[in-house]
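A.B. asks: Below is the sequence, then the predicted model.
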Amino acid sequence: MNDFYPEISPFNDFLLAVDGQHQLYVEQCGNPKGQPVLFIHGGPGGGCSTNDRRFFDPKQYHIILFDQRGCGRSLPHGCLDHNETHFLVDDIEKIRQQLNIKQWHVFGGSWGSTLSLVYAQTHPLSVRSLVLRGIFLGRDVDTHWTFSGGGATRIFPDYWQEYVDALPEGSAQATTTAAYAMLVGEDKALAQKVATAWSIWEIRCCTLIPDQAFVDAATGDEHAWTLARHEAHYMVNDCFLTDNQILANCDTIKNIPTVIVHGRYDIVCPADNAWLLHKHLPNSTLVISEASGHASVEPNTKHHLIAATQAMLSL
């Protein structure tokens, strides 16, 4: 079974000013003369980790990672101003142009799959191939499923109750709109409490087998602050997408080689997201990762993702 490539360090990193306010952290790893591949992280608000570099053969790939606006090592930290999907798409193009890359592979999971798809549909000539994991289509039904008492809460009712118990008014505030109001409100202690509870709820749902170390690594105060606030910000604004935008625009990327990897038991982003995307991209390859949930680090999913990046090298 495929496993991560060895740990590597960037050969270059920098802050890229994309407007008068935001600076993006960008790093380059692997072989500067290799095939360029862009890793797009999830969330929104998740930021990149050191393991995200390890899906790609460092001898064959020029690996580019960046933290999206307001999260990770990008500045200003936690900023939601001018933080919308179309700005993020523009940011990706600015990174490509800054690095003088004509065309690159794009790899994204969860929200990263959403942003990868919107980017590819906006700039199809810039994308050589797509590897997508844990598909999130950004529709109302998708956000309701996880954060407004939808289906996920019926599968993990005990986890959901712990989230609800962290809200001052309990179930009356168990909606994205109510949570967002608290997350961006003046009471910073309450905002942090809600952000932490939000993040723990989501991350606990990510793996098929409970993994406390995985939860702990992703729910510290600073990480939870950007993850919850960014996610709620995007969700209450319909992810800054038009209704069913991604599926409606699949024709623009029908000729881009695409591999879709999705966990059979993904509770954060149910597998019908991947199935629908595959149906709209009939030339894509859909790989259902058995015995897997949502997380990219689960063994079967990791195996399939690395197999996909190995296959990309022949394109």
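C.D. replies: Structure received.
A.B. asks: switch to C-alpha atoms for all contacts and neighbour counts from now on
C.D. replies: OK.
A.B. asks: Excluding chain neighbours, what is closest to A17?
C.D. replies: Q23 (4.2 Å; Cα to Cα, 6 or more residues apart in numbering).
A.B. asks: Show me where the protein has its strands.
C.D. replies: 12-17, 23-30, 35-40, 61-66, 104-109, 127-133, 258-263, 285-289 (DSSP state E).
A.B. asks: how distant is the second one from the center of its chain?
C.D. replies: This points to strand 23-30. 17 Å (Cα atoms, centre = their mean, to the nearest Å).
A.B. asks: Okay, F147 and N237: tell me how far apart.
C.D. replies: 14 Å (Cα to Cα, to the nearest Å).
A.B. asks: okay, those two: which has more neighbours?
C.D. replies: A count of neighbours by other Cα atoms under 10 Å puts F147 above the other of F147 and N237, at 23 against 12.
A.B. asks: The residue nearest to A17: neighbour count?
C.D. replies: So Q23, with other Cα under 10 Å, has 22 neighbours.
A.B. asks: Was I right to think it contacts R73?
C.D. replies: No: in this structure, Q23 is not within contact of R73 by Cα atoms under 8 Å, at 9.1 Å.
A.B. asks: so who does F136 touch?
C.D. replies: For F136, the contacting residues are S110, W111, S113, T114, D142, C269, N273, by Cα atoms under 8 Å, 6 or more residues apart in numbering.
A.B. asks: wouldn't the fifth one be in contact with A271 here?
C.D. replies: The reference is to D142. No: using Cα under 8 Å, D142 is not in contact with A271; the gap is 11.0 Å.
A.B. asks: who's more crowded, the two?
C.D. replies: More crowded of D142 and A271, by other Cα under 10 Å: A271, with 21 against 18.
A.B. asks: what residues are up against that one?
C.D. replies: Here A271 is in contact with G134, I135, H262, G263, R264, Y265 (Cα under 8 Å, 6+ apart).
A.B. asks: circling back to that earlier point, JSON lines for the contacts of F136, including distance to A152?
C.D. replies: Output for the contacts of F136, formatted as JSON lines (distance: Cα to Cα, whole Å):
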{"residue": "S110", "distance to A152": "16"}
{"residue": "W111", "distance to A152": "17"}
{"residue": "S113", "distance to A152": "20"}
{"residue": "T114", "distance to A152": "20"}
{"residue": "D142", "distance to A152": "10"}
{"residue": "C269", "distance to A152": "9"}
{"residue": "N273", "distance to A152": "14"}
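A.B. asks: one more structure, for comparison:
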Amino acid sequence: MDKVAASRTAGQFLYPALDPYDQRMLNVGDGHRIYVEQCGNPEGVPVIVLHGGPGGGCSPAMRRYFDPAHYRVILFDQRGCGRSRPHASVEANTTWHLVRDIEQIRETLGIENWLVFGGSWGATLGLVYAQSHPDRVVHLILRGVFLMTKAELDWFYGGGAGSFWPDVWARFAEMVPADERGDLIGAYHRRLFSGDLMQETRFARSWANWENTLASISNDGPAGESPAEYARAFARLENHYFVNGGFLEEDGAILKRAGVLAEVPGTIVQGRYDMICPPVSAWKLHEAWPASRFAIVPRAGHALSEPGISAQLVRTTNALRHNLSPLGEGRGARA
């Protein structure tokens, strides 16, 4: 299957495109209104999709990882990004605000418990949510695990990943003076929040380009420039969270609290050649979480759009159809 997956596009493994049957703006307080949509079967197994970034926003392709006849798929744009407003705002925007928003969505939609599906930062948020509300999660599906640790940030913004991509890294690092390159997250923070829109946009595009270039194993050069509005929200929000250590109580907090997930089954899908979130974090999580299943995808990087990643994720959601009731009752078996 892996050789077959590698020779096909991600879209060939997904369900056909579909439109939402419900779209709304939900007032979550603090001046924020978030975009929420539902698609698939209104009576099906509820699944909440958590996008990456922070600041990435949802895309129509994210609806297609689930059998629409079986799943009630809920997507939302997290605070400050996508169709949520105010755009690119970091005010009242922390991990704990987002956990509270997820609970408000669940309560507003009248859902008792649900499947949680997230990749990259979405995996981080999914883990924090599940550790905060384990009784609400019937199964976690995580892709490209990111545990929001200093070691992971140092890898990606301190030269580790740059040793594999020295030309792209040089363009990213040389945006700031040499004496500031010892802390690129901080150096970019000062410019992303300078109040000068042109400077913020220029550095936002550089920030987004560095990450987007390394996202897929198929990339072999700099990614194209992101649209200004998207890049500014993505970079400002991501940088805001990273400067603040994800607003977690201590470094390594997610792994230290893995025991809370003892009764929550999960599936971890990880690309072998993930340059953004190296597989060691996913493996450490799996070792600390006995209720998890670990699926490594050969010849795959970080992106959701990797063919092998998409194939494994759809395989997982299809397998869970046999273990989860339409009412979301009980715990799901391992896929």
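C.D. replies: Nice, thanks for sending it over. Computed from a prediction, not measured in an experiment: that's the story for all the values here.
A.B. asks: Check the spacing between the counterpart of V73 of structure 2 in structure 1 and I253 of structure 1 real quick.
C.D. replies: V73 of structure 2 maps onto I63 of structure 1 when the alignment is built from TM-score structural alignment. With the distance defined as Cα to Cα, I63 of structure 1 ends up 22 Å from I253 of structure 1.
A.B. asks: So for those two, which residue has more residues nearby?
C.D. replies: Counted by other Cα under 10 Å, I63 of structure 1 and I253 do not tie: I63 has more neighbours, with 27 against 21.
A.B. asks: Which residues are in contact with the more buried one?
C.D. replies: Q28, C29, G30, N31, P36, V37, L38, F39, R53, F56.
A.B. asks: quick check, nearest of those residues to D3 of structure 1?
C.D. replies: When the contacts of I63 of structure 1 are ranked by distance to D3 of structure 1 (Cα to Cα), F56 comes first, at 10.5 Å.
A.B. asks: circling back to that earlier point, pick the most buried one from the strands of structure 1.
C.D. replies: Neighbour counts (mean count of other Cα atoms under 10 Å) averaged over each of those peak at strand 258-263, with a mean of 27.
A.B. asks: okay, and that one goes to which residues in structure 2?
C.D. replies: Under TM-score structural alignment, strand 258-263 of structure 1 corresponds to residues 266-271 of structure 2.
A.B. asks: Next, the mean deviation of the matching stretch compared to structure 1.
C.D. replies: Compared with structure 1 after fitting, stretch 266-271 of structure 2 deviates on average by 0.3 Å (mean Cα distance after the TM-score superposition for structure 1).
A.B. asks: how distant is that stretch from the center of its chain?
C.D. replies: On the basis of Cα atoms, centre = their mean, stretch 266-271 of structure 2 is displaced by 13 Å from the centre of the chain it belongs to.
A.B. asks: Now do the buried residues in the lengthiest helix in structure 2.
C.D. replies: Assignment by DSSP state H gives helix 197-215 as the longest helix of structure 2. Going by neighbour count (16 or more other Cα atoms under 10 Å), the buried part of helix 197-215 of structure 2 is 200-215.
A.B. asks: which one of the residues you listed sits closest to A253 of structure 2?
C.D. replies: Proximity of these to A253 of structure 2 (Cα to Cα) peaks at E211, which lies at 24.3 Å.
A.B. asks: who touches the closest residue to that closest one other than its chain neighbours in this structure?
C.D. replies: Here the nearest residue to E211 of structure 2 in space, its sequence neighbours aside, is I276; by Cα to Cα, 6+ apart that works out to 7.3 Å. By Cα under 8 Å, 6+ apart, the contact list for I276 of structure 2 reads F156, A161, E211, L214, A215, H302.
A.B. asks: what does M62 of structure 2 give?
C.D. replies: By Cα under 8 Å, 6+ apart, the contact list for M62 of structure 2 reads V49.
A.B. asks: What residue in structure 1 is paired with it?
C.D. replies: For M62 of structure 2, the residue aligned by TM-score structural alignment is D52.
A.B. asks: just to revisit the earlier point, of the contacts of I276 of structure 2, which stay in contact in structure 1?
C.D. replies: For those, the aligned pairs still in contact in structure 1 (both residues aligned by TM-score structural alignment, their matches' Cα atoms under 8 Å) are F156, A161, E211, L214, A215, H302.
A.B. asks: rewinding a little: out of the contacts of A271 of structure 1, which comes closest to T176 of structure 1?
C.D. replies: The closest of those, once distances to T176 of structure 1 are taken by Cα to Cα, is I135, at 20.1 Å.
A.B. asks: since we're on that closest one, how many residues are nearby?
C.D. replies: Using other Cα under 10 Å: I135 of structure 1 sits among 30 other residues.
A.B. asks: Identify the residue of structure 2 aligned to it.
C.D. replies: Alignment note: I135 of structure 1 maps to V145 in structure 2; criterion TM-score structural alignment.
A.B. asks: Same question for H304 of structure 1.
C.D. replies: Correspondence of H304 of structure 1 to structure 2, assessed by TM-score structural alignment: Q312.
A.B. asks: Next up, the contacts around the nearest residue to W210 of structure 2 once chain neighbours are set aside.
C.D. replies: Residue nearest to W210 of structure 2 in three dimensions, not counting chain neighbours: F172, with 6.4 Å by Cα to Cα, 6+ apart. Residues in contact with F172 of structure 2 (Cα under 8 Å, 6+ apart) are S206, W207, W210.
A.B. asks: Out of those, the closest to S132 of structure 2 would be?
C.D. replies: Comparing the contacts of F172 of structure 2 against S132 of structure 2 with Cα to Cα places W207 closest, at 30.9 Å.
A.B. asks: Give me the distance between that closest one and A233 of structure 2.
C.D. replies: Counting by Cα to Cα, the gap from W207 of structure 2 to A233 of structure 2 is 11 Å.
A.B. asks: Thank you kindly, that will do.
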